[in-house]
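Undergrad: From the sequence below, what's the structure:
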Amino acid sequence: MSAFVERVGRAAQSLRALFPETPLQQNDYLSRKTGARIFLKREDLTPVRSYKLRGAFNFMRKAIAAGAGEEGFVCASAGNHAQGFAFACRHFSRRGVVYMPVTTPQQKIDKTKLFGGEWIEVRLIGDFFDECNHAAKSFAGESGALMVPPFDHGDIIEGQATVAHELAEQLDGQLSDALVLLPVGGGGLAAGVTAFLQESGIGAHFAFAEPAGAPSLERSLSAGKRVKLPQVDNFVDGAAVAEIGREPFRKLKSFSPQDINLVPENRLCATMIEMLNIEGVVLEPAGALAIDSLKDLPRKEIRGRTVVAVVSGGNFDFERLPDVKERALRFEGLKKYFIFRFPQRPGALRDFLELLGPDDDITRFEYLKKSARNFGSVLIGVETKDPRNFAVLRRRFQESGWAYQDITDNDTIASLLI
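TA: So this is what the prediction gives:
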């Protein structure tokens, strides 16, 4: 048994003072849908609804055992790391300071304060994470508080690896030849789980799920070195990381870019809505990554096989639900946006409405501008019950001589108008 495996075992035992092992549940719906035996490792059911508590707890546990952390701890985060950090500070009765952007939703601020209680102070600074991170590092240097990183540290990786320690016990020998699907942001969870199972001699296979708008691991594996992305899509905020961590990449660099499934953000939204409506499971975008990546696996390769999807978190702000529903409908082809050149004459709107079918509904009608006295540009959103209805609509538009442009998939225009 390797030293890493032994350390993870001790970390897992220590964690039991905070919460029992998270459930590993066979999901009948996903199993029937894929033909595989799909298990969900429910990290959304920790006390802070994400796996991040594991790493923060282990980092603090080891620091305190080594005599460090007397001046308290500090972190920079507006998400799950902040909440795990706060919970751990309260558990150890140590002062902690959390730096968050001023733009952080109040719900996340309140939850962090709730988990940390009297032991936590939240400081809001700047509009972006980099400003918070810089402020946290400066505070650590000035005060002597110990900085707790979100993913790029051996003790954090060791803590996240306790997910794999539990998996090995829960499946009790059935992990051999199983496929483990892991979400990737900074890489701490993926690095810990793969290292533990490999060094334990368990013959599991791995596939990774990254947001298509933040493929830091895929790009780094392709280049053979860490690559910092010039920009990322922040929709999957729990995994939208511009650069994979140094320590995680060191453990993951033996994998191939082909092991990474890049998950489109709109498709991810469809999975979130599906799991909410059918299974009653509330997932944040990052928490749905592994489940969504099932769609990229060839059915013939996983039929009858054991597949474990790690559900990394369920801290979903329901104020985002309208946007998630919108993205899901657009991905499924059930909603489209058009710009029409609309004639300025009596009866024009009635003529347009007569082209719609019984399952078609106008969800938005907005004049953008009157480009001429006789015509105006109109943004029209149409939702339907079957994506095939749009082919019928287009044919009717063309036969009736309507001038229009479909802007649904034009990200630049859509981001400005929708």
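Undergrad: contacts, neighbours, all on C-alpha from now
TA: Will do.
Undergrad: show me where the stretch 1-150 of the chain has strands.
TA: Ranges of strands in the stretch 1-150 of the chain, per DSSP state E, counting those that start in this stretch, are 24-26, 37-42, 73-76, 96-100, 120-124, 146-147.
Undergrad: Between those, which one is closest to R90.
TA: Within the strands of the stretch 1-150 of the chain, the stretch nearest R90 is strand 120-124; the backing value is 7.7 Å (CA to CA).
Undergrad: For the residue nearest the centre of the chain, give me its contacts.
TA: Central residue of the chain (CA atoms, centre = their mean): A286, 1.3 Å from the mean position. Going by CA atoms under 8 Å, 6 or more residues apart in numbering, A286 touches 183, 236-239, 312-313.
Undergrad: can you tell which of the strands of the stretch 1-150 of the chain is closest to F196?
TA: Closest to F196 of the strands of the stretch 1-150 of the chain is strand 37-42 (CA to CA; 15.9 Å).
Undergrad: Sequence B follows; please return its structure for comparison with A:
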Amino acid sequence: MTDIEAQAIAVTESLRDLFPATPLLRNEYLSGKYEADIRLKREDLSPVRSYKIRGAFNAMRKALDARPDTRLFVCASAGNHAQGVAYNCSHFGVRGVIFMPVTTPQQKIDKTRAFGGDAVEIRLVGDYFDATLGTAKAFCDEAGGHFLSPFDDPDVIEGQSSVGVEILAEMETAPDIVILPVGGGGLSSGITRYFADASPGTEFYYVEPRGGASLGAALEKGELVTLDRVDSFVDGASVARIGERTFEILRHVDRDRVLAAPEDRICATIIEMLNVEGIVLEPAGALAVDVLPELAERIRGKSVVCVTSGGNFDFERLPEVRERAQKYGGVKKYFVLRMPQRPGALRDFLELLGPDDDIARFEYLKKSARNFGSVLIGIETRDPANFATLFGRLDAKGFVYQDITDDRTLSEFLI
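TA: Sure thing, here's the model as predicted:
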């Protein structure tokens, strides 16, 4: 047994004082759909509904072992890391100051406060995480606390490797394939390093949100890259720059094994897992399941583990997630229609709709000085093919329109 294996196993055993191993469950629905033995490592069922509790526990345990008089821990987080730190502050009986962006959903703030109780103080600072992080580090230096990185810390990486230990402990034979979500890289690097010694024959695939694919960018350039723009929708995994320590572990990964998941498709996966399996996943937690269609040919007949990394889903986001899933599935579109300003024009349009076409949005701006007005219309239907029929009817009747469903700029301003 190597030192890395021994250390990972020791960490896993120490975690049993905090919570039992999360389940590794065969999913019959996904297994049948993809003709493979697919199991979900349910990190969404940890006490804080994510794997982040592991790294925070290990980093805090080691800090207290080195300096038993440490009484202040500081972190910056938009959600899951904050909850893990709060839970462990209460467990170890130490004080925590947790900095969160002002834009953090109230659900995550409330959960962090509930897990930490009187042991933690929450400070809302900055509109974006980078500003929050800078303030947190400055406060930590001034107050003489111990800063807890969400991913780029050797003790955090070691703590996350316990997920891999539990996977191998639960299976009679090692899995053929493990699919991991990637954000800052703490989870993926920890498991990858452990498996390199404990099960070198296991293959890995890594999944990033398309709007925050910092690992893929770094692998392409051969060095760390800071993305110019990040889509924060997958808030648990969208980072502009993967960690330095985590990249050192992952830099030898084959670029072809790093996949980018489009945000709208992730929404469809969240809805599918909720409706079919009753499993609540946050966007980052759905990443590993989301890429199964892309890997269908490669995983057929194989044993596969998908790490569902978190389930802290704010149900106030459900309408947005549902709409994005519909757009990805091609059953909802938005378009701007040029409507003649004459009596009966609206009726002419409505008569072109099919029996399964439903108007979900209608905004009409009438300007008396013009012969035409602009109408923003949202249509839901049952079959994507219905839109081809509808647009054919509009063309035949001479209506002028523009499909803006996939126009990011117009959608942000109009929808």
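Undergrad: Got a TM-score for the pair?
TA: The TM-score (TM-score structural alignment, normalised by the length of the second structure) is 0.98; 415 aligned residues with a CA RMSD of 1.1 Å.
Undergrad: Map the residue nearest to the centre of the first structure across to the second structure for me.
TA: In the second structure, the residue equivalent to A286 of the first structure is A284, according to TM-score structural alignment.
Undergrad: next one: F196 of the first structure
TA: Matched across to the second structure, F196 of the first structure falls on Y194, judged by TM-score structural alignment.
Undergrad: Would you mind giving the strands of the stretch 1-150 of the first structure as TSV with distance to V163 of the first structure added?
TA: Converted to TSV, the strands of the stretch 1-150 of the first structure look like this (distance: least, CA to CA, whole Å):
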stretch	distance to V163 of the first structure
strand 24-26	10
strand 37-42	8
strand 73-76	22
strand 96-100	25
strand 120-124	26
strand 146-147	23
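Undergrad: export those strands to a markdown table and tack on mean neighbour count and distance to P343 of the first structure?
TA: As requested, the strands of the stretch 1-150 of the first structure are exported to a markdown table (neighbours: other CA atoms under 10 Å; distance: least, CA to CA, whole Å):
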| stretch | mean neighbour count | distance to P343 of the first structure |
| --- | --- | --- |
| strand 24-26 | 16 | 57 |
| strand 37-42 | 22 | 54 |
| strand 73-76 | 28 | 54 |
| strand 96-100 | 27 | 50 |
| strand 120-124 | 19 | 51 |
| strand 146-147 | 22 | 62 |
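Undergrad: what about the ones you listed, which gets the closest to A223 of the first structure?
TA: Closest of the strands of the stretch 1-150 of the first structure to A223 of the first structure is strand 73-76, at 28.9 Å (criterion: CA to CA).
Undergrad: how far apart are the closest one and its match in the second structure?
TA: Superposing on the second structure and averaging over aligned pairs (mean CA distance after the TM-score superposition for the first structure), strand 73-76 of the first structure comes out at 0.4 Å.
Undergrad: before we move on, the earlier item: would you list the contacts of A286 of the first structure in TSV and tack on neighbour count and distance to I362 of the first structure?
TA: TSV is the format used below for these (neighbours: other CA atoms under 10 Å; distance: CA to CA, whole Å):
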residue	neighbour count	distance to I362 of the first structure
P183	28	37
V236	24	29
D237	18	31
G238	23	34
A239	25	35
S312	31	37
G313	26	35
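Undergrad: between those, which is closest to L268 of the first structure?
TA: V236 (9.1 Å).
Undergrad: What about whichever residue in the first structure pairs up with F315 of the second structure, how many residues nearby?
TA: The equivalent of F315 of the second structure in the first structure is F318 (alignment by TM-score structural alignment). By other CA atoms under 10 Å, the residues close to F318 of the first structure number 11.
Undergrad: residues contacting F318 of the first structure?
TA: Under the criterion of CA under 8 Å, 6+ apart, F318 of the first structure has no contact partners.
Undergrad: State the distance from it to L329 of the first structure.
TA: 17 Å (CA to CA, to the nearest Å).
Undergrad: and stretch 399-411 of the first structure, which stretch of the second structure?
TA: Mapped onto the second structure using TM-score structural alignment, stretch 399-411 of the first structure covers residues 396-408.
Undergrad: Just the buried positions in that stretch, please.
TA: For stretch 396-408 of the second structure, the neighbour count (16 or more other CA atoms under 10 Å) marks 399, 401, 404-405 as buried.
Undergrad: Please apply the same query to stretch 336-344 of the second structure.
TA: Buried-residue list, stretch 336-344 of the second structure, by 16+ other CA under 10 Å: 336-341.
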